[in-house]
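Visitor: Fold the following, please.
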Amino acid sequence: MSIIAHLEDLRRALIVSIIGWLLVTVVAFFFSGQVFEFLVQRSGVHQVYFTAPTDPFTLKLKVSLYLGVVVASPIIFQQLWWFVSPGLHLKEKRLILPLIIATTFFFLLGVGFALFALPLIIHVLFGFQFQGLAPLITASELLSFVLGIVIAFGVVFELPVVLYTLGLLGIISSRWLWKHRAYWLVALGLIANVMTPGADPFTPLIVFVPLAIFWLGTTLLLRLTGR
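Guide: The predicted model follows:
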């Protein structure tokens, strides 16, 4: 396939993804108020403030845009794999549908896990505050933080899909992953500490344990499939 054809496929995939995302965003706007209230409640922050007359609208718009990404993720991932598929062999192309499902599943799993861990993350961060100081958190700052955490967890939880795809393409192997397991575990530990900063050594475990399980599971899967 020529470079022009690849660029045309990329353009088509981007257009379909953006249209799907925008359509979902428009629908999500009507539910953004309830979603915002849920996120604030889930964060455990009892009082938030807004500082500009336009904040209520921009907050609803921001929630809608991010919610559009989450809900439209099956469309986005389907287009991503459709774009990648011409570079795969016929045998590998049969795995496209399972990979689309897996990519969507692990992204949504990461989003759900972020919402589960959110109260603990915020509680740990509040533990760093100086004595005598009280938090004055704006709705915009809280929303940006929460949405950033949610999307970050969704992306990080794509680890098994990324590793399996690299194995499928012959870039890495189960033997290579196992040989360098010490480096992988250190890297996963660093990721966990960055995503869940805290003074105690136990909080990062809520991220490290599932990531380590994903890494081990993918290594075993590659081994079982002869890669």
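Visitor: from here on, contacts and neighbour counts on C-alpha atoms
Guide: Fine.
Visitor: where along this protein do the strands fall?
Guide: Secondary structure of the chain by DSSP state E: no strands are present.
Visitor: Give the residue farthest from the middle of it.
Guide: Gly132 (35.9 Å; CA atoms, centre = their mean).
Visitor: From Leu166, how far off is that one?
Guide: Going from Gly132 to Leu166 by CA to CA, to the nearest Å gives 51 Å.
Visitor: Count the neighbours of Ile122 for me.
Guide: Residues near Ile122, counting by other CA atoms under 10 Å, number 18.
Visitor: these two touch, right, it and Ala114?
Guide: No: when contacts are counted by CA atoms under 8 Å, Ile122 is not listed as touching Ala114 (11.4 Å).
Visitor: for the protein, which helix is longest?
Guide: The residue-count maximum for a helix in the chain (DSSP state H) belongs to helix 96-126.
Visitor: Contacts only, for the residue nearest the centre of the chain.
Guide: In the chain, the residue lying closest to the centroid (CA atoms, centre = their mean) is Gly154, at 1.6 Å. Residues in contact with Gly154, defined by CA atoms under 8 Å, 6 or more residues apart in numbering, are Phe106, Phe107, Leu108, Leu109, Gly110, Val111, Ala114.
Visitor: Specify which member of the residues you listed is nearest to Arg223.
Guide: Using CA to CA, Phe106 comes nearest to Arg223 of those, at 20.8 Å.
Visitor: show me where this structure has helices.
Guide: Counting by DSSP H, the helices of the chain are 3-29, 32-43, 55-71, 73-84, 90-93, 96-126, 139-156, 159-168, 174-179, 181-195, 205-224.
Visitor: Please give the structure of this sequence too, so both can be compared:
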Amino acid sequence: MTLGQHLVELRKRITIAGVAIIVAAIGGWWLVDPIWAALSEPVLRIAEEQDRDAALTYVTVGEAFDTRLIIMFLVGIVAASPVWLYQLWAFIVPALHKNEKRYAIGFLAVGAPLFISGCVAAWFVFPNIVTLLTGFAFSDSATLLTARVYLDFAVKFILAIGVGFVLPLLLVLLNFARVVSGEAMLKAWRWAILAIATFTALATPAADVLSMVLLAIPLVGLYFAACAVAAFNDRRVARKEATLADEYGLASSDD
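Guide: Next up is the predicted model:
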């Protein structure tokens, strides 16, 4: 394919993924109220557990409407994850050999559940993160958070954990496809940690070092877990190739 054909194909995949997210987001309109109630609950609990004023505020006229749109967008991304993950791999698959395409199928079969599982895990952890971070405030202060900033933090946190659950799978599948070795992954651990730190810095609002660390720790753990799986697979493949080489050598000797 020429560069122009690749761009047309990319536009097609992005369009399909975008339409799927928009359709799912529209369906998520009816989930906005319960989702916002669940996200707001940790802030409301501050007043009871920490004995100080706490509230979510709207500082602009359109902020309440924007909040609803962002929640719809979050629902759309999570609900349409099988579609946009498929479009991602459908763009990559033509560049793979026939025996490597099965790994793309594996990515689709495992990637979407992993992404959703990561989002669900972040959803249950999020209240504890809010309680922990707001607990550093002085006892005589009030916690008055703008709805937009609070929701941005929640969305970035949930999506970052969801993406973080998928990235190690991508590395493992690239290893299974013989694109990258476990040894190379392990040698690049410094660059990986730097990339994870950059990713978590972008995923958290403002310069929140504690949130960056809380996000980075599980991602680093998942990266080294992917390295371990890749190294095990490399040894398995090496033993298989050695066995085949021995059998081929014996067959040649007999001839």
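Visitor: on that earlier part again, the residue nearest to the centre of the first structure -> the second structure?
Guide: Using TM-score structural alignment, the partner of Gly154 of the first structure in the second structure is Gly162.
Visitor: I figured Ala230 of the second structure hits Asn175, correct?
Guide: Yes: with contacts counted by CA under 8 Å, Ala230 of the second structure reaches Asn175, the gap being 5.9 Å.
Visitor: which residues are common contacts for the two?
Guide: Ser181, Gly182.
Visitor: neighbour count winner among these two?
Guide: Neighbours per residue, other CA under 10 Å: of Ala230 of the second structure and Asn175, the larger number sits with Ala230, 26 against 23.
Visitor: quick one, what contacts the more buried one?
Guide: Taking CA under 8 Å, 6+ apart, we find Ala230 of the second structure in contact with Val172, Asn175, Phe176, Ser181, Gly182.
Visitor: Quick check: the gap between the first one and Gly249 of the second structure.
Guide: To tie it back to what came earlier, the one meant is Val172 of the second structure. According to CA to CA, Val172 of the second structure stands 31 Å off from Gly249 of the second structure.
Visitor: Equivalent analysis for the second one, please.
Guide: In this view, Asn175 of the second structure and Gly249 of the second structure are 28 Å apart by CA to CA.
Visitor: Looking at neighbours, which among the contacts of Ala230 of the second structure is most surrounded?
Guide: In the contacts of Ala230 of the second structure, the most neighbours by other CA under 10 Å go to Val172, 27 neighbours.
Visitor: Contact partners for it?
Guide: Contacts of Val172 of the second structure by CA under 8 Å, 6+ apart are Ala226, Cys227, Val229, Ala230.
Visitor: if we go to the first structure, which of these are intact?
Guide: Retained in the first structure (both residues aligned by TM-score structural alignment, their matches' CA atoms under 8 Å) from the contacts of Val172 of the second structure: Ala230.
Visitor: So what does Ile77 of the second structure match up with in the first structure?
Guide: Structural alignment places Ile77 of the second structure opposite Val69 in the first structure (criterion: TM-score structural alignment).
Visitor: got the contact list for its match?
Guide: For Val69 of the first structure, counting by CA under 8 Å, 6+ apart, the contacting residues are Trp21, Thr25.
Visitor: Next: Phe113 of the first structure.
Guide: Applying CA under 8 Å, 6+ apart, the residues near Phe113 of the first structure are Phe153.
Visitor: Which residue in the second structure aligns with it?
Guide: Using TM-score structural alignment, Phe113 of the first structure lines up with Ala121 in the second structure.
Visitor: Look up how far Ile158 of the second structure lies from that match.
Guide: 8 Å.
Visitor: Equivalent analysis for Leu10 of the second structure, please.
Guide: 26 Å.
Visitor: Those two: who's more crowded?
Guide: Ile158 (26 against 16).
Visitor: looking at it, the more buried one is touching Ala122, isn't it?
Guide: Yes: Ile158 of the second structure sits in contact with Ala122 when judged by CA under 8 Å, with a separation of 5.1 Å.
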